[in-house]
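[1] Here is my input, please return the structure:
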Amino acid sequence: MKTPVLRTRRLLLEPYAPSDEEDFVALFQDARVGRWMGDGVDEEAEDRALFGRLFTKVYAQDLFGVWVVRHDGRAVGHAEIKPSPTPGVDGHEIVYAVTPTAWGQGLGTEIAETLVAHGFATLGLSEVHATVDAANEASLALLNRIGFRHVRDLTEDDGSTTRLLTRPCVPGPGH
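    Below you'll find the predicted structure:
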């Protein structure tokens, strides 16, 4: 299944185009964002290589959904839903990031809710996971507000703590 275009009241989530490389790199190179992604801010060349792999691997092999997030026509974030790489976690996890210039507008919540809804309605998942650095209070609060619950803490190789959170699918009336 090719990565679909997703729309919310304010946002457009669409597959990246080659012309989005500078916005992608700028987002991941921003220390306020990159510190929470993966193992932290990488070298710029690594982020450019990662962007290239979106086309040569992720989209080419239809591995999972990855989107650029646009608000009023400009790139304001990144979103993914993918098989969880976390050991001992069976299922899919969401990943999202919002550029600091767009913080405080509820866009992160809108992205996360859209990813969860896509996971349940389109991918047929029974639950969705997220892994968040224990120090990332804003993301932990956001996920808690939209129904994620703490499952357990994971100790990283560097001694830091990552929280594993899960949100089950709650069927609506008639399901």
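[2] rest of the way, CA atoms for contacts and neighbours
    Will do.
[3] so how far is the longest helix seen in the chain off the chain centroid?
    If you go by DSSP state H, the chain has its longest helix at helix 107-121. Centre-to-centre, helix 107-121 and its host chain are 9 Å apart (CA atoms, centre = their mean, to the nearest Å).
[4] which of the residues in that helix are buried?
    Of all the residues in helix 107-121, those buried under the rule 16 or more other CA atoms under 10 Å are 107-120.
[5] same thing with stretch 42-49?
    Asp42, Asp47, Arg48.
[6] Is it correct that the last one is in contact with Glu21?
    Yes - using CA atoms under 8 Å as the test, Arg48 is close enough to Glu21 to be in contact (7.3 Å).
[7] for the buried residues of helix 107-121, which one is nearest Thr162?
    Ranked by distance to Thr162 (CA to CA), the buried residues of helix 107-121 are led by Ala112 at 18.1 Å.
[8] quick one on the thing from earlier: I'd like to check what contacts the longest helix of the chain. Which residues are they?
    6, 8, 11, 79-81, 94, 96-98, 125-128, 142-143, 146, 169 (CA atoms under 8 Å, 6 or more residues apart in numbering).
[9] report the longest strand in the chain, please.
    strand 74-83 (DSSP state E).
[10] before we go on, could you also do this sequence so I can check it against the first one:
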Amino acid sequence: MPETERLILRPLTGDDFADYAAMLADPEVAGGLAESVGGSPADAWRSLAMFIGHRQIRGFSHWALIEKSTGRFVGRAGPWQPHGFPGLGVGWCLARPHWGKGYATEAARAAVRHCFTVLGASEVVSVILPGNRRSVAVAERIGHRHLRDLTYRGRRVHLYGQQAPPA
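    So this is what the prediction gives:
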């Protein structure tokens, strides 16, 4: 399993459902996601199943982020490229009690590195909703820059990204 200094990055599973649903039940968490997700348990179930299915179809997906010091689920992050997405993406979503600890940046850096070194990507992008200053800050800390604005799934979004480092 991949790890960072403070996190274990492991595949999402059905056992993560209760923690995942609690995270998405927070309107501030769900409202910041470019992938429109509701806050009901049924919405969380569909979202979790989507990430697990993405791993089956593409061979990669977001990981569950587990805090090493406590063993607690703190969120999800990782590589991502569903149908219609504007490139190989990296995304992150953390439960609000874990905001401000640097976990999103730590996990997103690991995801970008994975995209370049394991998946062989030449570019990695992130889709961020306008007004989501926290995600813009994470994107900039991991080396992304604003590329352009576009419409994704009927919503106006910012596309951030970066090229692979020179070999």
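[11] Can you name the residues in contact with the longest strand of the first structure?
    With CA under 8 Å, 6+ apart, strand 74-83 of the first structure has contacts from 13, 23-24, 27, 63-70, 90-99, 102, 111, 115, 119.
[12] Tell me where the second structure has helices.
    17-25, 27-30, 41-58, 103-117, 133-141.
[13] okay if I get the ones you listed as CSV plus distance to Arg153 of the second structure?
    Below are the helices of the second structure laid out as CSV (distance: least, CA to CA, whole Å):
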stretch, distance to Arg153 of the second structure
helix 17-25, 19
helix 27-30, 16
helix 41-58, 15
helix 103-117, 23
helix 133-141, 19
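[14] Mind checking those helices for the one nearest to Thr151 of the second structure?
    Going by CA to CA, the one of the helices of the second structure nearest Thr151 of the second structure is helix 133-141, 17.2 Å.
[15] tell me the angle of the closest one relative to helix 103-117?
    Helix 133-141 of the second structure runs at 40 degrees relative to helix 103-117, counting by axes from the mean of the first three to the mean of the last three CA atoms, to 10 degrees.
[16] Sort out for me which of the contacts of strand 74-83 of the first structure are in strands.
    13, 65-70, 92-98.
[17] Farthest pair within those?
    Greatest spatial distance in these: Arg70 and His92, 23.3 Å, computed using CA to CA.
[18] Neighbour count: these two, which is higher?
    His92 (23 against 17; other CA atoms under 10 Å).
[19] Show me what that one lines up with in the second structure.
    In the second structure, His92 of the first structure lines up with Leu88, judged by TM-score structural alignment.
[20] I'd like the distance between the residue mapped onto Glu5 of the second structure from the first structure and Gly106 of the first structure.
    For Glu5 of the second structure, the aligned residue in the first structure is Arg9 (criterion: TM-score structural alignment). Using CA to CA, to the nearest Å, one gets 12 Å for the distance from Arg9 of the first structure to Gly106 of the first structure.
[21] if you count what's nearby, which of the two comes out ahead?
    The neighbour comparison of Arg9 of the first structure against Gly106 (other CA under 10 Å) goes to Gly106, with 11 against 7.
[22] Map the more buried one onto the second structure.
    In the second structure, Gly106 of the first structure lines up with Gly102, judged by TM-score structural alignment.
[23] Also Trp36 of the first structure?
    Checking TM-score structural alignment: Trp36 of the first structure goes with Gly32.
[24] rewinding a little: can you list the buried residues of helix 107-121 of the first structure in CSV and add distance to Ala75 of the first structure?
    What follows is those, written out as CSV (distance: CA to CA, whole Å):
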residue, distance to Ala75 of the first structure
Leu107, 12
Gly108, 13
Thr109, 16
Glu110, 15
Ile111, 13
Ala112, 16
Glu113, 18
Thr114, 17
Leu115, 17
Val116, 21
Ala117, 21
His118, 20
Gly119, 22
Phe120, 25
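[25] Could you work out the most separated pair of these?
    Farthest pair in the buried residues of helix 107-121 of the first structure, by CA to CA: Leu107 and Phe120, 20.0 Å.
[26] Now the most centrally placed residue in the first structure: closest residue in space, sequence neighbours ignored.
    Nearest to the mean C-alpha position of the first structure, counting by CA atoms, centre = their mean, stands Val95 at 1.7 Å. Leaving out its chain neighbours, the residue that sits closest to Val95 of the first structure by CA to CA, 6 or more residues apart in numbering is Glu80, at 5.0 Å.
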